[in-house]
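K.L.:
For reference, the sequence and a predicted model appear below.
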Amino acid sequence: MIGLELAIVLGAIFLGARLGGIGIGFAGGLGVVALAVLGVAPGNIPWDVILIIMSVIAAIAAMQVAGGMDYLVGQAEKLLRKHPKYITYLAPMVTYFMTLMAGTGHTAFSTLPVIAEVAKEQGIRPSRPLSISVVSSQIAITASPISAAVIFVSGILEPLGVGYLQLLAITIPTSLAAVLLTSVVANRLGCELKDDPVYQERLAKGQVTIRGEQKLEILPHAKLSVGLFLIAIVAVMLYATAISPTVGLIEKPVMPRNDAIMAIMLSAATVITLLCKVDTGKVLNAATFKSGMSACVCVMGVAWLGDTFVAAHIDGIKETASTLLDRYPWMLAVVLFFASMLLYSQAATAKALLPAALLLGVSPLTVIASFAAVSALFVLPTYPTLLAAVEMDETGSTRIGKAVFNHPFIIPGVLAIGLSVLFGFLLGGLVL
């Protein structure tokens, strides 16, 4: 029966990938139903992860309606246009820190058009900065102080003596260093733009245009909304640190960390709405709100499906995998890589597999070092930010090959994750 059940799980994930977007969440629910028909009891729905995503997205959407996102994009464009020759190095830093601050990689949507345009104007192959920027926005989730994935991993590691700050002290420098080194390699991938036959063909047909700098209208309260959101992030970090057993400033907190994050983020949304005079009706139509709610459904469906299968066979999985992981701990990163490729969510992948890994006796160091591997969302060329990068590149340099996997995101993505895992083992061994 386990073979049939695994086939149902993989079939549901494949169907969801074909449907695209929120469809993978739909298909996850279908998979749970199919497993229930076979007598498998449904697993746990990751409500904590879903609620954290919802609350963070609520604050980000309020900030976007107040003009904060346009303000940040404007600042990013100024930076890139000031140093256009270094766009392959600067662009991934922009998407990395925007994701680090927001806790969601969907913030990259707003900067990808700017990256593509500046590269094109300078005669730089746009696939170079676009590919590493998309990868950077995905891997930064594992370093964001307010991402659902980081909060979940921190929660399962704290009983083992690894605090919130220790986790961030490893994931932030290792992922950032990996992105920086990968951008050097990405800057040499593919032929020069002027030598690309697809670009030359589009240029001859008049399909490539130079738009120049875009003048965004910055709303009066844009800067204030960004400032309020940053204060909320700092408040989350301070509270999570204060209640951490390794710090012990607050021994008996009134609110656990997850509840505090949700309350602080919703409070931030309230203050932004009041002080920045935000129309709450517009929040529901904000791009970040829609993408965030879509992510919640995806996490619910695929994580529920994954937990259902794993919980039903945890004893067998322990017996099979414990020896292998004990002998080759880096194999956890490989498992997380391929799982996230199918699950399309860092939080869902972490929720589905990392608790089981710890039950198998995997060390906290291995979990933290392998954590970056949950960011392999770029492998299948159907992830929203990846598709957006392809569509926004008029030159055709950021294209998906006939073999599906031969697209410009593969090499930067695999390299960035590989380096981050390697650095994680090295730095983690010093910190822990």
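P.N.:
Everything's here; your move. Given the structure is predicted, the values throughout are model-derived calculations rather than measurements.
K.L.:
Only C-alpha atoms from now on, for both contacts and neighbour counts.
P.N.:
Noted.
K.L.:
I figured Gln64 hits Leu284, correct?
P.N.:
No: under the criterion of Cα atoms under 8 Å, Gln64 makes no contact with Leu284, lying 11.1 Å away.
K.L.:
Give me the more crowded residue out of the two.
P.N.:
The neighbour count for Gln64 versus Leu284, taken as other Cα atoms under 10 Å, is higher for Gln64 (24 against 16).
K.L.:
State the distance from that one to Pro256.
P.N.:
28 Å (Cα to Cα, to the nearest Å).
K.L.:
and what of Phe152?
P.N.:
For Phe152 relative to Pro256 (Cα to Cα), the value is 13 Å.
K.L.:
Between those two, which is the more surrounded one?
P.N.:
Phe152 (21 against 13).
K.L.:
Next up, the contacts around the more buried one.
P.N.:
By Cα atoms under 8 Å, 6 or more residues apart in numbering, Phe152 lies in contact with 49, 347, 350-351.
K.L.:
quick one: which helix or strand includes it?
P.N.:
Phe152 is located in helix 148-157, with elements delineated by DSSP states H and E.
K.L.:
ok, and what's touching stretch 228-243?
P.N.:
Contacts of stretch 228-243 (Cα under 8 Å, 6+ apart): 59-60, 63, 101, 145-146, 164-165, 247-253, 257, 260-261, 264-265, 268, 271-272.
K.L.:
7 Å - rerun?
P.N.:
145, 164-165, 247-251, 253, 257, 261, 264-265, 268, 272 (Cα atoms under 7 Å, 6 or more residues apart in numbering).
K.L.:
Same question for stretch 112-126.
P.N.:
77, 81, 84, 87, 91, 130, 192-193, 210, 389, 392-393, 397-398.
K.L.:
Would you mark the buried spots in that stretch?
P.N.:
112-121, 124-126 (16 or more other Cα atoms under 10 Å).
K.L.:
Next step: the residues you listed restricted to helices.
P.N.:
112-121 (DSSP state H).
K.L.:
Output those residues in JSON lines, with distance to Ile170 appended to each entry.
P.N.:
What follows is these, written out as JSON lines (distance: Cα to Cα, whole Å):
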{"residue": "Leu112", "distance to Ile170": "28"}
{"residue": "Pro113", "distance to Ile170": "32"}
{"residue": "Val114", "distance to Ile170": "31"}
{"residue": "Ile115", "distance to Ile170": "29"}
{"residue": "Ala116", "distance to Ile170": "32"}
{"residue": "Glu117", "distance to Ile170": "34"}
{"residue": "Val118", "distance to Ile170": "33"}
{"residue": "Ala119", "distance to Ile170": "32"}
{"residue": "Lys120", "distance to Ile170": "36"}
{"residue": "Glu121", "distance to Ile170": "37"}
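K.L.:
hey, where'd the strands end up in the stretch 101-250 of the chain?
P.N.:
Assigned strands in the stretch 101-250 of the chain: none (criterion: DSSP state E, counting those that start in this stretch).
K.L.:
Structure two is appended below for comparative analysis:
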Amino acid sequence: MLWLEVIVVLGAIFFGARLGSIGIGYAGGVGVLILTLGMGLKLGAMPIDVILIIMSVIAAIGAMQVAGGLDYMVSIAEKILRKNPKQITFLAPVVTYVMTFFAGTGHTAFATLPVIAEVAKEQGIRPSRPLSIAVVASQIAITASPISAAVVFVSGALEKQGIGYLELLAVCIPSSFLACMCAAVVANFLGKDLKDDEVYQERLAKGLIKTRGTAKVEIKPGAKLSVVIFLVAILCVITYATLISGKVGLIKNPVLGRDAAIMLFMFAAATFISAFTRIDTAQVLNSSTFKSGMSACICVLGVAWLGDTFVANHITEIKAFAGDLLNVYPWMLAVVLFFASTLLYSQAATAKALIPSALLLGVSPLTIVASFAAVSALFVLPTYPTLIAAVEMDDTGSTRIGKFVFNHPFIVPGVVAIALSVAFAFVIGGMIL
């Protein structure tokens, strides 16, 4: 019966992956239905906390986007990239990492990908090099963002182990950023130079290579103010989390917990942005960030609920099978998280589905913190939205998916970035935690 349940779980995930996008959440719900009503398993816990955080953060980002804040941030990023075009492979991941870090979602990379592709092409640099590591950096930065649902969930899970929100960020921020920059060095040597690429030469001969130019996007009057309000809200989140943390403890018995505070600060940011920039709040519902965020909520609900339902009913068997293995080889947790995230397509869903199980198995907090970056292996299957967008933005053909599916430009920089992030986090965590 256990193996049949495993088949149901994996089957739901694979079928959902084939449906694409929000479909994995749909299929996850079907899997829960089969496991409970069909097989009699006890219903697992719904990831309500993660979903509410995603919703509140996306509500604020959606308001900022309508106010023109994202366009303003992209304009700054474009100036940085065009000022140092020869260093595009190293600056591109810095830009996408920072934008994800502050926004809590990797979908902010969409707006910068055309600029990265164009600047690289203008300099005769193979666009797949900066595009690949830029996409990877936008995914890994989720595990370092102070307002991402994945970080908030993992920090909450580790609080009982004596590791708080600030300690998690203190390890994940430097380890993930350094890993991305090291991976950028590797990406800079991948593939033939653009002038030697046969596909590029063929497309050039056919007149398929176009120059998009430097058309300027009009920055709305309230754009800068919306960004300032949003950044102040993030600062408030970090400050409040510091004041109520057990290590600092300046606020005893806080009225608001950290999760509730994040939600309320984000709602406050959305309110102030809407009021002071005078946006039409109805437009927020149609913004790309709002749509992608709500899609993420459905995916997390279905997949994490499916994972918790299965694990909660078989934790004894899982302990017997995996407990000793993880105690002897703690780095195996990173491997498990890596492969799980390739199918679950969400850092938050992967963390919610597996981190609690790892804690129940007795895995050390240091191992969990160090392995956390491995939930960002969303680049393995070439079907993730930002990855597909990078392929489409590069008309030179250098950023292409190979015949064997997995042989694409993102795989090597991605694996290197995650492997190094885990390794660096073990070292930094060993000194801090």
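P.N.:
Happy to help now that I have it. Please read all numbers here as calculations on a predicted model, not as lab measurements.
K.L.:
Need the TM-score between these chains.
P.N.:
TM-score of the superposed chains, computed with TM-score structural alignment, normalised by the length of structure 1, equals 0.99; 432 aligned residues with a Cα RMSD of 0.7 Å.
K.L.:
rewinding a little: quick check on the contacts of stretch 228-243 of structure 1: which are buried?
P.N.:
Buried among the contacts of stretch 228-243 of structure 1 (16+ other Cα under 10 Å): 145, 164-165, 257, 261, 264-265, 268, 272.
K.L.:
Switch those over to JSON lines; also include distance to Phe338 of structure 1.
P.N.:
As requested, these are exported to JSON lines (distance: Cα to Cα, whole Å):
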{"residue": "Pro145", "distance to Phe338 of structure 1": "25"}
{"residue": "Tyr164", "distance to Phe338 of structure 1": "26"}
{"residue": "Leu165", "distance to Phe338 of structure 1": "28"}
{"residue": "Arg257", "distance to Phe338 of structure 1": "30"}
{"residue": "Ile261", "distance to Phe338 of structure 1": "30"}
{"residue": "Ile264", "distance to Phe338 of structure 1": "34"}
{"residue": "Met265", "distance to Phe338 of structure 1": "32"}
{"residue": "Ala268", "distance to Phe338 of structure 1": "36"}
{"residue": "Ile272", "distance to Phe338 of structure 1": "39"}
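K.L.:
how near is Leu386 of structure 1 to Leu377 of structure 1?
P.N.:
On the measure of Cα to Cα, Leu386 of structure 1 and Leu377 of structure 1 end up 9 Å apart.
K.L.:
Give me the more crowded residue out of the two.
P.N.:
Neighbours per residue, other Cα under 10 Å: of Leu386 of structure 1 and Leu377, the larger number sits with Leu377, 28 against 25.
K.L.:
all helices of the stretch 151-300 of structure 2, in order?
P.N.:
165-187, 198-205, 223-244, 258-277, 288-313 (DSSP state H, counting those that start in this stretch).
K.L.:
Nearest to Pro413 of structure 2, out of those helices?
P.N.:
Of all the helices of the stretch 151-300 of structure 2, helix 165-187 sits nearest to Pro413 of structure 2, with 5.2 Å by Cα to Cα.
K.L.:
And the closest residue to Gly68 of structure 2 other than its chain neighbours, how far from Ser288 of structure 2?
P.N.:
Leaving aside its sequence neighbours, Gly68 of structure 2 sits nearest to Ala223 (Cα to Cα, 6 or more residues apart in numbering; 4.5 Å). From Ala223 of structure 2 across to Ser288 of structure 2, the span is 17 Å (Cα to Cα).
K.L.:
who's more crowded, these two?
P.N.:
Ala223 (21 against 15).
K.L.:
doesn't Ala67 make contact with that one?
P.N.:
Yes: between Ala223 of structure 2 and Ala67 there is a contact at 5.4 Å, judged by Cα atoms under 7 Å.
K.L.:
Specify, as a residue range, where stretch 412-424 of structure 1 falls in structure 2.
P.N.:
Stretch 412-424 of structure 1 corresponds to residues 413-425 in structure 2, going by TM-score structural alignment.
K.L.:
ok, so what distance separates the residue of structure 2 positioned farthest from its centre from Glu198 of structure 2?
P.N.:
The C-alpha centroid of structure 2 is most remote from Ala205, which lies 38.1 Å away (Cα atoms, centre = their mean). From Ala205 of structure 2 across to Glu198 of structure 2, the span is 11 Å (Cα to Cα).
K.L.:
one step back: rebuild the buried residues of stretch 112-126 of structure 1 as a markdown table, extending it with distance to Leu230 of structure 1.
P.N.:
Converted to a markdown table, these look like this (distance: Cα to Cα, whole Å):
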| residue | distance to Leu230 of structure 1 |
| --- | --- |
| Leu112 | 23 |
| Pro113 | 25 |
| Val114 | 23 |
| Ile115 | 24 |
| Ala116 | 28 |
| Glu117 | 29 |
| Val118 | 28 |
| Ala119 | 30 |
| Lys120 | 33 |
| Glu121 | 33 |
| Ile124 | 34 |
| Arg125 | 34 |
| Pro126 | 31 |
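K.L.:
ok, those residues vs Lys215 of structure 1, which is closest?
P.N.:
Nearest to Lys215 of structure 1 among these, with distances taken as Cα to Cα, is Val114, at 11.5 Å.
K.L.:
For the residue nearest to Ala303 of structure 1 when sequence neighbours are not counted, what is the enclosing helix or strand?
P.N.:
Nearest non-adjacent residue to Ala303 of structure 1, counting by Cα to Cα, 6+ apart: Ala348, 4.9 Å away. Per DSSP H and E: Ala348 of structure 1 is located in helix 346-359.
K.L.:
what range in structure 2 does that helix sit on?
P.N.:
Taking TM-score structural alignment, helix 346-359 of structure 1 hits residues 347-360 over in structure 2.
K.L.:
Can you give the contact residues for that stretch?
P.N.:
For stretch 347-360 of structure 2, using Cα under 7 Å, 6+ apart, the contacting residues are 149-150, 154, 157, 300, 303-304, 307-308, 337, 340-341, 344, 375-376.
K.L.:
between those, which is closest to Leu361 of structure 2?
P.N.:
Set against Leu361 of structure 2, the nearest of the contacts of stretch 347-360 of structure 2 by Cα to Cα is Ala157 (13.6 Å).
K.L.:
What count of nearby residues applies to Arg211 of structure 1?
P.N.:
The burial count for Arg211 of structure 1: 10, using other Cα under 10 Å.
K.L.:
cool, Val37 of structure 1 as well?
P.N.:
10.
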